[in-house]
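[1] predicted coordinates and the sequence they were generated for:
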Amino acid sequence: MLVSAIVAADLLALALACVVALVIRQNLAFLDSAPNLPESVLRSAAVIALAWMFALRFSGATNPRLVSAGPEIYRNVLMGSLGAVGIIGAVLFLTDYPLSRPFFVTLFLAGPLFLLLVRVITRRCVNLARTRGHLRSQVLVVGSTGHVRGIVRTLTREVWLGYDVVGAIAPISDERREEDAGVPILGDESQLLDLVRAESPDIVLFTAGSSASAEEFRRVAWELEGLEVGVIVVPAVSEISGDRIRMRPVAGLPLVHMDLPRSRKALKKGKRLFDIAASALLLLMLSPILAVVALCVHLGDGGGVVFRQQRVGRTGQPFEFLKFRSMVMDAEARRAELEQLARDRGNDVLFKMSDDPRITRVGKFLRRYSLDELPQLWNVLRGDMSLVGPRPALPQEVSGYDGDAHRRLAVRPGITGLWQVSGRSDLSWDDTVRLDLFYVDNWSFMQDLLILVRTARAVLASRGAY
């Protein structure tokens, strides 16, 4: 059903792209008019639609499994559209069909944009439906309690994936304590088929420790063959982006090739050059706003405009962190008496209060739309920070880090990051660390660009901003 909806939306998008390309071609002043172009387009519409849809189908751009997460479906749309250019161009050339070249070029500029928009809207609709309890799949997890707990925690947190864990099946040798697994343990592996028939899950998910050997797992798969359930196998790795993994079946072995973490790549010159160019351009473009905000802060209570604070940068090096002042002048002196009040947020390392009494009236507005962060563009230009990276930490926060959290310091901190576009101050400390470590280990330039785009939406929504 989802595939049919995507195909119908794609056909509508291509029809719209043809109309847009036709209108643009007919209104280009420097080109002669083409009175027969509408008829030519109508006669070639079937070829264009069939060839383009075939290319999209072949590239995996209509695969419903790729709709919910990851950039792969967007990449497939672009690859499919590139293939469509070749197919349609070859057909038109071999048949010597007269079709306006400006129309052809405009069509293949507008078409992918509309097709990408279809994927964006489809993804948002599917994810929204799943978070509201629709389009969900019942999952039975098989594996040791430790691995089951990790899977349950992830699927419970990422509601938009659409998986509801109904229970677990543990190995006979496992202690099978429900408090360790996080879900009811329905039985052991010897009861697998009976439990699948009784629970009727949509998916059986096998984690590490679910089978004693590969041969045993193959026999289980044989037994599941006639029960019409989906099977998912989760390897014993997590928090890895899709572009770091390649599946390569060799001699019957599903080899998973994984790239090493990318923290060193995040320090390369390309990212730094982008930071310099973008921060310099933004400082120039936003200078009128910077001046207005500075004036409002000063007129608010007559105090200083810029708040300076020591933060910890890459490799633990301290730097002077800049913000527009959003609190009263003695905010740091009053911090100690408020820290205990913030403990109920479940974040024992970061100090954040949604109703912090130290915030000024002007400061509330600045924080809501992150205008207080604008001076950090100077930090980026100086090299203390990056546009995208982990949250810049206070020295007292770093002193409370465990071993894993120290890896956040492997790259420059950022004005924005995964923590910014995923909830900001609403996040717990564990979620903040998890997102920052995911960013450090899976860095890519494309991910930076996507985070910057998502930041604009997060700032306008002002969720978690206080």
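    Yes, it's here.
[2] can we go C-alpha only for contacts and neighbour counts from here?
    Will do.
[3] mind listing what Val204 touches?
    Applying CA atoms under 8 Å, 6 or more residues apart in numbering, we find Val204 in contact with Val139, Leu140, Val141, Val142, Val229, Gly230, Val231, Ile232.
[4] all helices for the stretch 151-300 of the chain, in order.
    Under the criterion DSSP state H, counting those that start in this stretch, helices of the stretch 151-300 of the chain are mapped to 178-181, 192-199, 214-224, 269-285, 287-301.
[5] elements contacting the last one?
    Where contact means 3 or more CA pairs under 8 Å, 6 or more residues apart in numbering; DSSP states H and E, helix 287-301 is packed against strand 318-324, helix 361-368.
[6] show me what contacts Arg153?
    Shown here is Arg153, whose contacts under the criterion CA under 8 Å, 6+ apart are Gly182.
[7] list the buried residues for stretch 312-321?
    Judged by neighbour count using 16 or more other CA atoms under 10 Å, the buried positions of stretch 312-321 are Val312, Gly313, Arg314, Gly316, Pro318, Phe319, Phe321.
[8] take a look at this one as well, against the first:
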Amino acid sequence: MRKKSDFYFKVVLVVLDILALLSAFTIAYILRISLDPRPFHVSINALDFITSIAMTLPLWIIMFYFFGLYDRESYTHPLRQFGRILLASVTGIMIMISVTFFTNTPLFPAKLVAVYATVIGFALLMVFRSTANIIRLRLLKRGLGARRVVIVGNCDLTHVLADFIENNPLTGFRVSGIVARAEFIPIELKSLRRSSLESALTRDKIDVIIQTDSKNVNNNYQLAQKHYLDFYQAPEFDGIMTTKHTIDIIDSVPLIHAHPTPLMGYGQIVKRVMDIVGGTIGIILASPIMLLVAIAVKISDPAGPILMHGKQQKRLTRYNRPFKVYKFRSHYAKFDGKTDEEVFQMVGKPELIEEYRKNGDKLDQDFRVTPVGRFIRRFSLDELPQLFNVLKGDISLVGPRALVPHELSAYDKKHVLLAVKSGLTGLAVVSGRRSISFEERRRIDLYYVQNWSLWLDITILLKTCLVIFQKDN
């Protein structure tokens, strides 16, 4: 069955990890001999050294397993895998050194062998695993190794999932059947509609069942067990989507305790420290650029201020607190201090406001923006002054997009977004930025609020540096 493709890939990763580790220790031994003429501290010949290392490899693989390096969430996310491999490599060498110290059993003929092995091992593990993942993704693009899925449920999420899976083969899934009413099925997938789950399991080869509503969940789960299939259930309410939840048991009844966000207590302190350090470094590094941008803004349109002001400056952050956002002015001075609706009314084009909102708060050719403004928006230079907002504590380096007051009244899940500080950048920025709709950006922001982690923030910051230089950012 195709669902075994994940198992086979994990076996490949284990083999590659063993080859990487053996190669790393062998190269480290050779480098020590080649680069340093001094004799070894402990006399160990090459064959004995490699043999002793080979005997420790099962322990390395077990350690990698506990570090999550064979979890799908790790090997499908390069940045997440990078951090785990780095930590695992250093930990493994430290354990070997500790064993040598406490048992007086020499494993390394010289200290530099351990240093070389750490660096080379990390590099080879990343190269081997990245190559394997690239091959895996290319096979998925060709439909090889994808798990065949049937989607069950009469709700909009069925349409969303089916359409996304169909157009994104890298998810590792392929839609083989849909049990839902016609209005919940994408037009191009109407032929995959099935009358019941039993019919789909009989007619199609299925590896996975995904249920998007709560109807007959128990029966469908029993069917999945009967046919040895994976079963996914979409949460009935957004709180379950957060990683910050615990299970409490009252009178043998398991209860899910869902927290609004992991950014409470310890997480809040860590994030603030990160903001202060990152904001300070950012201001120091960006000061020359901000000076040049300020001069360019003033020369291009001398009548207006360098920073935008007025109504456009007002934003909302955590706990519905208003603050003034610092941004370089990118529009003509005559539009300064006016809301989007007021500008379109002023130029006699009130009908554009609907198009503007539907298009994710943008126009393909925005008449309000100056030539310099287009350039600084292209590379997000207009947002650099917000580093001072970060230092002040108005916003964070990473978070949901700052809400404009008039948007707040129209958004029904604003209380979730306002549980944390807004961000200079965010998950929505690195997930498509202006190429995705307003509603999609909000859904991504909600996911971030409910699933925050320090590593997620670091990943977003690294990806932001890449996104701003992409053609369609």
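    Alright, I've got the coordinates. Since the structure is predicted, the reported quantities are computational estimates derived from the model, not experimental observations.
[9] a markdown table for the contacts of Val204 of structure 1, including neighbour count and distance to Arg308 of structure 1?
    Listed next are the contacts of Val204 of structure 1 as a markdown table, based on neighbours: other CA atoms under 10 Å; distance: CA to CA, whole Å:
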| residue | neighbour count | distance to Arg308 of structure 1 |
| --- | --- | --- |
| Val139 | 24 | 51 |
| Leu140 | 26 | 52 |
| Val141 | 29 | 51 |
| Val142 | 27 | 52 |
| Val229 | 16 | 58 |
| Gly230 | 14 | 55 |
| Val231 | 15 | 54 |
| Ile232 | 13 | 51 |
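[10] Gln365 of structure 2 maps to what in structure 1?
    Using TM-score structural alignment, the equivalent of Gln365 of structure 2 in structure 1 is Asp355.
[11] again with Asp17 of structure 2
    Under the alignment defined by TM-score structural alignment, Asp17 of structure 2 is paired with Asp10 of structure 1.
[12] once you drop chain neighbours, what's closest to its match?
    The shortest distance from Asp10 of structure 1 to any non-neighbouring residue, by CA to CA, 6 or more residues apart in numbering, is to Leu115 (6.1 Å).
[13] am I right that Arg148 of structure 2 is in a helix?
    No - under DSSP: H, G, I helix; E, B strand; the rest coil, Arg148 of structure 2 falls outside any helix and is assigned strand.
[14] residue in structure 1 matching it?
    Counting by TM-score structural alignment, which is the criterion used here, Arg148 of structure 2 corresponds to Gln138 in structure 1.
[15] how close does that match sit to Trp160 of structure 1?
    Here Gln138 of structure 1 is placed at a distance of 14 Å from Trp160 of structure 1 (CA to CA, to the nearest Å).
[16] so which of the two has more stuff around it?
    Shown here are Gln138 of structure 1 and Trp160; by other CA atoms under 10 Å, Trp160 has more neighbours (22 against 17).
[17] tell me which residue of structure 2 matches up with the more buried one.
    Under the alignment defined by TM-score structural alignment, Trp160 of structure 1 is paired with Leu170 of structure 2.
[18] count of residues packed around the nearest residue to Val297 of structure 1 once chain neighbours are set aside?
    In space, Val297 of structure 1 comes closest to Val305 once its chain neighbours are excluded; the distance is 5.8 Å by CA to CA, 6+ apart. One way to gauge burial is a neighbour count; for Val305 of structure 1, by other CA under 10 Å, it gives 18.
[19] what sits against Val305 of structure 1?
    Here Val305 of structure 1 is in contact with Ala294, Leu295, Val297, His298, Phe324, Arg325 (CA under 8 Å, 6+ apart).
[20] go again using 6 Å as the cut-off
    Listed by CA atoms under 6 Å, 6 or more residues apart in numbering, the contact partners of Val305 of structure 1 are Ala294, Val297, His298, Phe324, Arg325.
[21] Met353 of structure 1 versus the residue nearest to the third one when sequence neighbours are not counted, what's the distance?
    Using CA to CA, 6+ apart and skipping the chain neighbours, the partner closest in space to His298 of structure 1 is Val305 (5.7 Å). Val305 of structure 1 sits 22 Å away from Met353 of structure 1, taking CA to CA as the criterion.
[22] what's the counterpart of Gly121 of structure 2 in structure 1?
    Using TM-score structural alignment, the equivalent of Gly121 of structure 2 in structure 1 is Gly111.
[23] can you pull the contacts of its match?
    Residues Leu14, Ala17 are the ones in contact with Gly111 of structure 1 under the rule CA under 6 Å, 6+ apart.
[24] element containing it?
    Assigned by DSSP states H and E, Gly111 of structure 1 falls within helix 101-131.
[25] please apply the same query to Ile30 of structure 2.
    Taking DSSP H and E as the definition, one finds Ile30 of structure 2 inside helix 5-35.
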